[in-house]
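Chemist: Sequence first, then the predicted structure, then my questions.
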Amino acid sequence: MLGNRSELTGNTRDKLLSTVQNSDLSKIVNELYRPGATVGDGGTASILVQEFNSGTSKYLIKATERVKQLKSLSTSGKLGLKDLDVVDALINDLEYAISLFK
C-alpha cells in the first residue's frame, strides 16, 4: 500500500518521518520503521511477512499492538488529512501481514 504513494519513494522510514506532522504518529512510525532495517521496505509489516514465510512470529504481537495504536490515533481528531492517509496505509499493510497468521 505504501509503495503506491509516490511521495514515499526511497527510504520509507525517512520519507514517512518527514511527511507526518503529528508527534504521536511520528513515534509510531519510528517504532514500525527502525533505522537500518533491511527486510522489504524496512517496516514491521515486511518482517512479519518474512516471518510467516519462515514459520516464526516474533513481531506478531508488536504489529497487533501498533494497529490498535494507529486505530485509536485515527479516531482521536488530532490528525490532518495527510496523516490520516499515512495511518490508513500503515494499518492496511500491518493488517495484511497479520492476516497471514490466521
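Modeler: Cool, the structure landed. Residues are numbered from 1 along each chain as shown.
Chemist: Could you use CA atoms for every contact and neighbour count after this?
Modeler: Fine.
Chemist: Hmm, residue 12 is touching residue 39, no?
Modeler: No - under the criterion of Cα atoms under 8 Å, residue 12 makes no contact with residue 39, lying 11.7 Å away.
Chemist: ok, second structure coming up, stack it against the first:
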Amino acid sequence: MGGHSSGGLFPGASGPVDNSLDSGLGGGTIPEAETRASSPEVGSARERLLDEATTDEARRIVKELYRPNAETGDGGTADAIREQLRTGEMVGGKDHIRKGRERLRQIEKILTSNPDHPDRALLERLRDDLEDALGGA
C-alpha cells in the first residue's frame, strides 16, 4: 500500500466539491460557462468515471465509491477516508474506512477472477486510490 497523500484519482481535488468548476483538474477561477465550453472533461468525478466504465460491474463499483452531491474532495470514498483520517471524525456520519476496505476487497476479487476484465485499468486506478487512502488506516 502507498503512503497517505492528499491526492486521488483527480489530483488537485480537495475540500468541498464545487460542481461549477472542475477542481479535480487543477482548480482555478474560470467562470462556469467558460469551463463548460472549453473543457472536454466537464462533470463530476463520478460522471467521468461512469462514462469511462464499459461494464455494469464497473459502473456499480463507481456508484458505490462516488455518491452524487458528495461534498468532500472529489466526492469519492478515498477522499472521504483521507478526510476521516485527517480529522478523526466520520464524514457524513459514515465510516468510510470500513466502506473503503469492503470495496477494495470487491475490486481485488474482480481483478483476480477476471484478468482480462474490459475495465481493468479503471478498476486498478480505483483500487490504487483506495490503497493510497487506506495507507494511513
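Modeler: All right, it came through fine. This structure is a prediction, so every number in the text was calculated from the model and none was measured.
Chemist: Quick check on residue 12 and residue 39 of the first structure: which one has the bigger neighbour count.
Modeler: residue 12 (18 against 14; other Cα atoms under 10 Å).
Chemist: Residue in the second structure paired with that one?
Modeler: Using TM-score structural alignment, the partner of residue 12 of the first structure in the second structure is residue 45.
Chemist: what does residue 69 of the first structure give?
Modeler: So, by TM-score structural alignment, residue 69 of the first structure is matched to residue 106.
Chemist: give me every residue that touches residue 61 of the second structure.
Modeler: Each residue near residue 61 of the second structure by Cα atoms under 8 Å, 6 or more residues apart in numbering is listed here: residue 103.
Chemist: Secondary structure element holding the counterpart of residue 58 of the second structure in the first structure?
Modeler: Residue correspondence to the first structure (TM-score structural alignment): residue 58 of the second structure is matched to residue 25. Assigned by DSSP states H and E, residue 25 of the first structure falls within helix 23-32.
Chemist: now residue 42 of the second structure
Modeler: Counting by DSSP H and E, residue 42 of the second structure is part of no helix or strand.
Chemist: That one contacts residue 32, correct?
Modeler: No - applying Cα under 8 Å as the test, residue 42 of the second structure and residue 32 come out as separate, 10.0 Å apart.
Chemist: which residues touch the residue nearest the centre of the first structure?
Modeler: Taking Cα atoms, centre = their mean, the centroid of the first structure lies closest to residue 90, which sits 3.9 Å from it. When contacts are counted by Cα under 8 Å, 6+ apart, residue 90 of the first structure touches 1, 2.
Chemist: does the counterpart of it in the second structure count as helix, strand or coil?
Modeler: The pairwise alignment with the second structure assigns residue 90 of the first structure to residue 126, based on TM-score structural alignment. Following DSSP: H, G, I helix; E, B strand; the rest coil, we place residue 126 of the second structure in the helix state.
Chemist: coming back round to it: what's the mean distance for the helix or strand following the helix holding residue 25 of the first structure versus the second structure?
Modeler: Later in the chain than helix 23-32 of the first structure, the nearest helix or strand by DSSP H and E is helix 44-54. For helix 44-54 of the first structure, the mean deviation from the second structure after alignment is 0.4 Å (mean Cα distance after the TM-score superposition for the first structure).
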